[in-house]
Structures are given as structure tokens and as C-alpha cells.
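>>> sequence and computational prediction follow.
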Amino acid sequence: MPSKQCDLVRKQWHIIVSGEDVPPPIKNFKDMRFPEPILKMLKTKGIVQPTPIQVQGLPVILSGRDMIGIAFTGSGKTLVFVLPLIMVALQEEIMMPIIPGEGPFGLIICPSRELARQTYEVVEEFLLPLREAGYPEIRPLLCIGGVDMRSQLEIVKKGVHIVVATPGRLKDMLAKKKMNLNNCRYLTLDEADRLVDLGFEDDIREVFDHFKAQRQTLLFSATMPTKIQNFAKSALEVEYVKQEAKIVYLLECLQKTPPPVLIFCENKADVDDIHEYLLLKGVEAVAIHGGRIRKKESMPFLPSRQGRKTSWLPLMLPPRVWIFLIFNMS
């Protein structure tokens, strides 16, 4: 969509955006290429035309970017973070079926049990038609207080894809090591203003400490006072890296991120330069591009779940690659 047309659509829907290279808004849900069962469920529920927050929010989130959404209750914001999360979970399950005790891949934190239940019901509502259509099973978990923890742990033991939680119960389960966020790469904080007003800020910061890999973070709030702005800055990790420090920062990212990691570069020369640099720094890495001769003995290592090597693999995807780094040396 041309930039002028994007501006017209945003003006029509009174959408205000801030950020660089913001993905264009959508005209309809089909533009997002959701599975047919999801599109049919939207139609069944009478949801035909995306709301303003959906028009802009869905393409931003599906592009993998962090986002702060200012939207009031009833704006349709729940679907903005639920549908992409379902797609993330579905993609992971298709790529490699979940094993007992694994997960979650995505986490939604709500300020109240009531809101958590409502959100969980929306998740279930859109998972049902996928199951009926023969898609892989995606297991969600409602992690709130007032419910017997043993029943929640039974789901965790089977492997859980999506968790909808309140801060208290989530913090408790993480502290007792009943659940971990080692593989979680999608986080939504819904009604962040209420989370802060209710005193959950410290609890959420403790939850942040349990993430082992980089994550996509989404924050939704009805208002954006100063205290919420400060909270948002700490929740969304934004770092500016100077040109000359890029490759050093790449090494720092790899040291903080458990393997496997897949890195895409802009050209063959960058692949070779980065590969040589990482080898000199003691990082086990392999490089592939069209100019390299492919021999059986030089094929890249495919890591297991506990694999130690880091693979650059444009043609064969290693299992459970949680981090994709798009690296531009220029």
C-alpha cells in the first residue's frame, strides 16, 4: 500500500502512529492470511470490518515488532494480541510438536481474574474451530488465583502453548518452579494502566526476570500518564547501537541468548565477515550462502533442544529457533 494511501486510511480511522517504517494498515482480515477457520469464526461472530486498533495493530504485531496500543475497553483490542499469539503457537506446534513440561510460547498478563477469564474464553473460542478443522492441538492455560493450582499444573505437565494469567498466581508458579518462561517469546500486558494502579508493577518486573530469550512485548493501556510511560520504557527494550559497534553488540546478544539462533545477513560478504569474527571469538557457528560449495561434511549442524551450536541456515530450519537476527552491516 503506497504511503499516501496509508495516511488516508489512518486519517479515516483517526489512527495516530509513532515509529519508523510502521507496517501499512489492513483493509480486511483476509489481508492477514489467517487460517480459514479463524476467518469463519470472525464472520460467525459478526466481526466483518476491523476496528481502528485492529486495522493498524494486527499488521504491526504480525510483523514481530513491539507495540504500545492506546485503546479503550470495547475497542476490539483483545483480538489484536490473541490472534497473532494463536498464529505463533500454531507455527511452533507445526514446526515441532510440544513435549511434556514445555511452554508456554506466549503469555498474556491481565490485572484481574475477570479480565483474564474473558481473555481466556476468547482464546478458546478461536482455538476450537482450528481443532475441529484438523489443525494441531494448541493448549491454553488460565493461570489465576482462586483456582486449585493442581489442576493448572496438570495442564503445564502436558505442555502448554498459551498462558493467560494474573500477576499473583503467575509469580507464585514461577517462583516455585512449577512453570518456566525459557521458551516464551511473546508477552502481552493488557490494561497496563490498571496493572500499575493496582500495585503489580514490581510483580511484573519479577516476571520479566524469568524470560531467557528475547521477546516480542505488547502493552495495551486506555491512558498513557507519565507513570505508564516509564513502565512501558522498562518493559520494551529499545537500544540504539552505533554503526561501528554493531558487530560487537551482535556478540553480546548471542552471549545473552541460548542457542539455537538463526541470523540472516544482507549479502554474502557480511555472512563471511560475521562468521569469521564469531569463530575468532570462540562462538561455534556455521555459515551458508550461494557462493559456498556444499559438501556433505560441511553441512551445518542441526541442534537438538539442548544443542550448543548456533546455525545460519537459510534452506533448512533448525528446531525451536527462538531468535532470528536480521543483521545489516551497512
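Cool, the structure landed.
>>> drop to CA atoms for contacts and neighbour counts, all remaining ones
Will do.
>>> in a strand, Phe264, correct?
Yes. Remark: Phe264 belongs to a strand, assigned using DSSP: H, G, I helix; E, B strand; the rest coil.
>>> settle this for me: it is touching Ile326, isn't it.
Yes. The pair Phe264 and Ile326 qualifies as a contact (Cα atoms under 8 Å) at a distance of 4.9 Å.
>>> look at those two and report which has more neighbours.
Taking other Cα atoms under 10 Å, Phe264 and Ile326 do not tie; Phe264 has more neighbours (15 against 10).
>>> which residues of this structure fall in strands?
Shown for the chain, the strands assigned by DSSP state E span residues 67-70, 106-109, 140-143, 162-165, 186-189, 216-221, 261-265, 285-286, 310-311, 323-327.
>>> for Glu154, find the nearest of those.
Counting by Cα to Cα, Glu154 lies closest to strand 140-143 out of these; the figure is 10.0 Å.
>>> which residues touch that closest one?
116-117, 120, 123-124, 152, 155-156, 160-166, 169-170 (Cα atoms under 8 Å, 6 or more residues apart in numbering).
>>> same question for stretch 153-162.
With contact meaning Cα under 8 Å, 6+ apart, stretch 153-162 is reached by 85-86, 89, 98-108, 138-141, 178-179.
>>> burial of Glu206, as a residue count?
15.
>>> kindly apply the preceding question to Ile99 instead.
That count, for Ile99 with other Cα under 10 Å as the rule, works out to 12.
>>> what about the closest residue to it other than its chain neighbours, distance to Met96?
Leaving aside its sequence neighbours, Ile99 sits nearest to Gly159 (Cα to Cα, 6 or more residues apart in numbering; 5.8 Å). For Gly159, the distance to Met96 equals 13 Å [Cα to Cα, to the nearest Å].
>>> got another, please set it beside the one above:
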Amino acid sequence: MADFKELGLPKQVVTQLQKTGLTTPTPIQERAIPHALEGRDVMGLAQTGTGKTLAFGLPLISQLMSYGRKPEKRAVRGLVLAPTRELANQICASLREQVQGTPFKVGLVVGGVGINPQISRLERGTDILVATPGRLIDLIERDAMDLGTCDFLVLDEADQMLDLGFIHSLRKIAEHLPSDRQTMLFSATMPKQMAEIASTYLKDPVKVQVNPPGKAADQIEQSVHFIAKTEKTGLLIELLDKHRDEAAIVFARTKHGSERLMKALVRAGYAAASVHGNKSQGQRERAIQAFRDGETLVLVATDVAARGLDIPQVRHVYNYDLPNVPENYVHRIGRTARAGMDGAAVAFCSPDEVDELKAIQKVMKFTIPVASGRPWEGVEAKAGVSYAGGRRRGGGKPRSAGGEGAPNERKPGGKPFGQRKGGKPGGRPGGAGKPGGKPGGARRGGRRSGPKK
């Protein structure tokens, strides 16, 4: 593998990289930087945590060095769009580290904070502006900046922009950019709509792909527990207790669910914090900084933290709830095993999440090993899962989780891990109950389905 000196970067850039402890480029950096330095449009596909920020940031800084003058008032020379505030903050921090000792200004504009201070900073001109689309459009509408002379556009995590519906915002922003510019697009996954973005905003791009889209880093040890939804918190506490001194991120699906789970962990004696959409930007930043500094060891978050958190000490990621968008699973577990380190990703799958598990494994082209429990009856084939104990000879039925060699041993033919006494895997199906009784599944005191008497 080449070093940074061999990629054509200016000496000043290489020196600053060395000061920050970086001497050898990652595969995506090695392949993308030479093309970007030539001014080519680049489409980069690589797993999360593989150094995509510097793959576009270093060529951007290098080319700006040839300008020899400060930017004009309200002018923006290079624009980097990111889908979330957390990712924008991470990109900005990384770029600012690399421009130390230079006159370059790296600006940041995101929502959730006051807009007037951002307008004041933009008035002086900006070399590289990192922005979320919504706040950028607000500033454009206030005539706070001039994108007419912007020479560089970077779309980072473009697949999530599609998921969050930012394609319409991107069209509005593009109207203010010159057509004669260099555009770079980077992503960890490659949904079908990405081709539309590439054909619309990139000109004859060089496609640089390090790993198949949707593939997780090899250093991540993945596993799934089949468990009733009501038993998830107990299992999470049990697993967290095995590594109390190591940092872990727990992903939940909703804002309220994240907050409830965080409070449950605090009651259980864990130093935990939460990050979700109901938190102000300041609260989110303080929670992440406390987690980064080791003041809290468990961060409970929604998908706002699935990208942009580059914290090498994170050794464990828990998918307490499986994501609705399968690609987000790849981004979530990419918060561990950063920079070549090892990590573990544990998923919990309740009966109503089997479709999500199936979609995740289809995208990843990988069957997540079962750590405990067994797939809920009638959905084994649907989920496409493997069994810890394998299959019987002759293609018979899978062994139960309590079979020989399975973790968390149960008696052969026993109940799934986490199942309550007397319960059934999928809960009682709807339909008729006992003769003369209430319909199956009806709650006591619930509304009758028949006519009123």
C-alpha cells in the first residue's frame, strides 16, 4: 500500500497528516485521492469507518492551496453536504484538524442552533462549508451566501439523503451552484436511486469501490438474539453487564423509546445518555462529547447517530430495535470496529421484526449467526436465518436453541430465549377462543366488536 506522499498531495498537507498520526492511506483514500486531485468527478463506495471524509477532504484542501487569495465576502469555495448534524459536525472537526497552520476557514451550518451567528460568519467568506441541506436552504433564502463561484460540491452519505427525502432540497441547492464544478459523491450503500443522482450531478465520474455496497467491516462480530419484545431490556442489561468498562451504543427505533430505555439503564446503575430528535443540538453535542470523553459508557440513540460518530473506543453496538431501512443496519454497526479495530454488533429480533431481519440479511448477503433463542414458529424460512446448532442430517427440521452446542443452553425442544412462562412464540393468534368465551387476543374490558345491546 502507498503512503500519502505517493498520492500527489502537497508537502504541507502530508506534514499535517503526520502531525495527526496519519501516515498510510486507507483503501478508499488511496484509490479516490489521485482522481480527485486531477479534478475528476468521483463516486466513492466504501464501508462506513474507512476514511471517506479525508478521501474527499484532502484533495479539496490541496486544490484550494493554489488559489493564493482569500475568498470574497459571502463566497463559498467548496460545499460539503451531509444528511445529519452529527455527521456534519464530524466532517467539520476532521477538516479543521487538517487545515491547522493554513489560512483556510472551514465553516459549519446546521439546524438546531441560532441562524444569526452563522450569517455573520458567512459574511466574511468561507473556503469550505459543511452544511445540512435544510439549514443551507434557509441561509440561501436569506441571501446570506453566494454559491455562484463554488468550485467543489461533495455529497457525503448520499444514500441517507435519499432516505431522508433530501433529494428535493438538493435540487434547490444545485440551482445556485455553477455547472462548471467538481462534484464528489461518497456512500456506504448503493440504492437504485443513486444512479439518478450520479447522472444528474456528476460528469463522467470515476467510480471507486472498495467493498461491495451493504457489506459490513470484516472485523465486526455479528449475532442475533430471538427474544420477546418485553424481555429485551433485561437481556440488554445482562449483556452490558459483561463489559461494564467498555463503550457501547444502543440503537432504538423511536425518540420516546430511546429516552425510556436510557432512563431504565440509569436506574440499573449505568452511566448512560441519549441522543435523538427531541434533544436540542446543544444537548446532543454534550451527550456525544461526554460519551467520547468516557464520562458515560452507554449511548442510547436513534438513527440520527447511525452515521457521523467516529469514536474508536466503541467496542459494542446493540440493535435493540431493528431498523426499518435495512441499509441503516450497516451504518449502525459501523460505529464499532473503526480504523481497523475489532467490534461486536448484537441484534435483538422480536416476532414483529422478522421482516426487518430478512431485509437486512438480503442487503448484506449475509446470514447473521444466532446467539440465543430460535426463530418464531412459521417464520424460519421467511427470515432466512441460520441456527447455532445447524440442521439435522437429511434436511430435517432445525435443532432448537437448546440443542447441543448452542449458547444459553435450554433443554432440547425448549422454549425460545426470553419467552415468558406459559407464553407462545408469536403471542396468541387472533380468532375464536374457548367456546362461549371472548375472541382470541381481546383485551379485558376492550370494546366489543358486535352490536351494542
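Nice, thanks for sending it over. In this text, all values refer to a predicted model and were calculated from it rather than measured experimentally.
>>> more neighbours, Gly159 and Met96 of the first structure?
Gly159 (22 against 12).
>>> now that one: how far from Asp197 of the first structure?
33 Å.
>>> on that earlier part again, residue in the second structure paired with the residue nearest to Ile99 of the first structure?
When the second structure is aligned by TM-score structural alignment, Gly159 of the first structure is paired with Gly125.
>>> swap in Thr51 of the first structure?
The alignment partner of Thr51 of the first structure in the second structure, by TM-score structural alignment, is Thr26.
>>> please apply the same query to Thr217 of the first structure.
In the second structure, Thr217 of the first structure lands on Thr183 (TM-score structural alignment).
>>> residue contacts, its match?
By Cα under 8 Å, 6+ apart, the contact set of Thr183 of the second structure is Arg40, Asp41, Val42, Phe152, Leu153, Val154, Leu155, Tyr201, Leu202, Lys203.
>>> for Gln193 of the second structure, state which of those residues is nearest.
Tyr201 (12.8 Å).
>>> which non-adjacent residue is nearest the closest one?
Nearest residue to Tyr201 of the second structure, sequence neighbours excluded (Cα to Cα, 6+ apart): Thr183, at 7.2 Å.
>>> got it, and Leu7 of the second structure?
Pro34 (5.8 Å).
>>> just Gln222 of the second structure next, same as before
Excluding the flanking residues, the one nearest Gln222 of the second structure by Cα to Cα, 6+ apart is Ala345, at 4.8 Å.
>>> the one you found belongs to a helix?
No. Per three-state DSSP, Ala345 of the second structure lies outside any helix segment and is strand.
>>> number of nearby residues for the residue nearest to Leu7 of the second structure?
Count around Pro34 of the second structure with other Cα under 10 Å applied: 17.
>>> relative to Leu162 of the second structure, how far out is it?
28 Å.
>>> what lines up with Thr226 of the first structure in the second structure?
Under TM-score structural alignment, Thr226 of the first structure pairs with Lys192 in the second structure.
>>> count the residues that sit near that match.
Lys192 of the second structure has 9 neighbours, counted by other Cα under 10 Å.
>>> do the same with Gln182 of the second structure
Other residues close to Gln182 of the second structure by other Cα under 10 Å number 22.
>>> how about it: what's its closest non-neighbour residue?
Using Cα to Cα, 6+ apart, the nearest residue to Gln182 of the second structure is Phe152, at 4.9 Å.
>>> any idea what that neighbour aligns with in the first structure?
In the first structure, Phe152 of the second structure lands on Tyr186 (TM-score structural alignment).
>>> what about Gln54 of the first structure, how many residues close to it?
Gln54 of the first structure: 23 surrounding residues under other Cα under 10 Å.
>>> kindly report the same for Gln255 of the first structure.
For Gln255 of the first structure, the count of nearby residues is 11 (other Cα under 10 Å).
>>> quick one: map it onto the second structure.
For Gln255 of the first structure, there is no aligned residue in the second structure (criterion: TM-score structural alignment).
>>> which stretches in the first structure count as helices?
All helices of the first structure, identified by DSSP state H, fall at 3-12, 36-44, 52-62, 77-95, 113-132, 149-158, 167-175, 192-197, 201-208, 226-235, 246-256, 268-280.
>>> kindly reformat those as TSV containing distance to Lys27 of the first structure.
Shown next, in TSV, are the helices of the first structure (distance: least, Cα to Cα, whole Å):
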stretch	distance to Lys27 of the first structure
helix 3-12	9
helix 36-44	14
helix 52-62	7
helix 77-95	14
helix 113-132	21
helix 149-158	38
helix 167-175	35
helix 192-197	28
helix 201-208	35
helix 226-235	29
helix 246-256	37
helix 268-280	37
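>>> out of those, which is the most enclosed?
Looking across the helices of the first structure with neighbours counted as mean count of other Cα atoms under 10 Å, the highest average goes to helix 52-62: a mean of 22.
>>> for the contacts of Thr183 of the second structure, give me CSV that also has distance to Lys362 of the second structure.
Listed next are the contacts of Thr183 of the second structure as CSV, based on distance: Cα to Cα, whole Å:
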residue, distance to Lys362 of the second structure
Arg40, 33
Asp41, 31
Val42, 27
Phe152, 36
Leu153, 32
Val154, 29
Leu155, 26
Tyr201, 29
Leu202, 29
Lys203, 31
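>>> now, among these, which is nearest to Asn328 of the second structure?
Leu155 (17.6 Å).
>>> number of nearby residues for the closest one?
For Leu155 of the second structure, using other Cα under 10 Å, the count is 22.
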